[in-house]
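Engineer: this is the structure alone, sequence omitted:
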């Protein structure tokens, strides 16, 4: 792997970010800067922490630390999507599918963290 762009977790996270960001703008105006902002920030943080961690990959513990931040942002994103699904059922099209995809991504990030812990050479 020559770049963070080669990581499946990065590719999937970025693809989902490009879906979630504009979808979050469909929330009611009073949620735009509350729940909508939190959703946008957590979905962005997921991807950004992969990039920043990769930039520190020479230091295994730092790489794992940022991957863990990414994983927790993924879990946070799922939580925001679940709240939106409950409060505003039909505002975000395919919201339930997004939840499934983020849960799958969460598993992939977790597995990648385990891989790095066991196999990464510094």
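Structural biologist: Thanks, I have the structure now. Just so we're clear, the structure is a prediction, and the values are computed from it rather than from any experiment.
Engineer: going forward, measure contacts and count neighbours with C-alpha atoms only.
Structural biologist: Noted.
Engineer: how far away is the nearest residue to residue 108 once chain neighbours are set aside from residue 31?
Structural biologist: In this structure, residue 108 finds its nearest non-sequential neighbour in residue 9, 6.7 Å apart by C-alpha to C-alpha, 6 or more residues apart in numbering. Distance from residue 9 to residue 31, counting by C-alpha to C-alpha, to the nearest Å: 29 Å.
Engineer: and if you look at residue 104?
Structural biologist: 27 Å.
Engineer: next one for the comparison:
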């Protein structure tokens, strides 16, 4: 599962690197942290003993997907990234969200 998340993380790093300096720390750092949180919560959850515990970390990862998307949307709305960059991030996050959502449904059974 981590290949998709890592690919998204590296894309976010590239985008943040190109932000104007005055936005790189506050906004860029927050988006990097939320994207990294997706990877870390999946990793931490996969080491838990119960499906209930794993499910909680999947929920947190899904929240981080939404947080990342909201941050990237703000970048797009302010002209810091192009529509094609936004679309690429959106597609990656949508795929991750679908995968996590499907996994969560299996755990909820």
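Structural biologist: Done, it's in. Computed from a prediction, not measured in an experiment: that's the story for all the values here.
Engineer: now the TM-score, please.
Structural biologist: With the length set by TM-score structural alignment, normalised by the length of structure 2, the two chains reach a TM-score of 0.89; 109 aligned residues with a C-alpha RMSD of 1.7 Å.
Engineer: thought the residue nearest to residue 108 of structure 1 was touching residue 111?
Structural biologist: No: with contacts counted by C-alpha atoms under 8 Å, residue 9 of structure 1 stays clear of residue 111, the gap being 10.3 Å.
Engineer: between those two, who's got more neighbours?
Structural biologist: residue 9 (22 against 12; other C-alpha atoms under 10 Å).
Engineer: secondary structure element holding the more buried one?
Structural biologist: Element membership for residue 9 of structure 1, per DSSP states H and E: helix 8-24.
Engineer: and whatever helix or strand comes next after that helix, how far from structure 2 on average?
Structural biologist: Going down the chain from helix 8-24 of structure 1, the next helix or strand is helix 29-32, by DSSP H and E. Helix 29-32 of structure 1, aligned to structure 2 and superposed, deviates on average by 1.0 Å (mean C-alpha distance after the TM-score superposition for structure 1).
Engineer: what's around the alignment partner in structure 1 of residue 7 of structure 2, how many residues?
Structural biologist: In structure 1, the residue matched to residue 7 of structure 2 (TM-score structural alignment) is residue 15. By other C-alpha under 10 Å, 12 other residues sit near residue 15 of structure 1.
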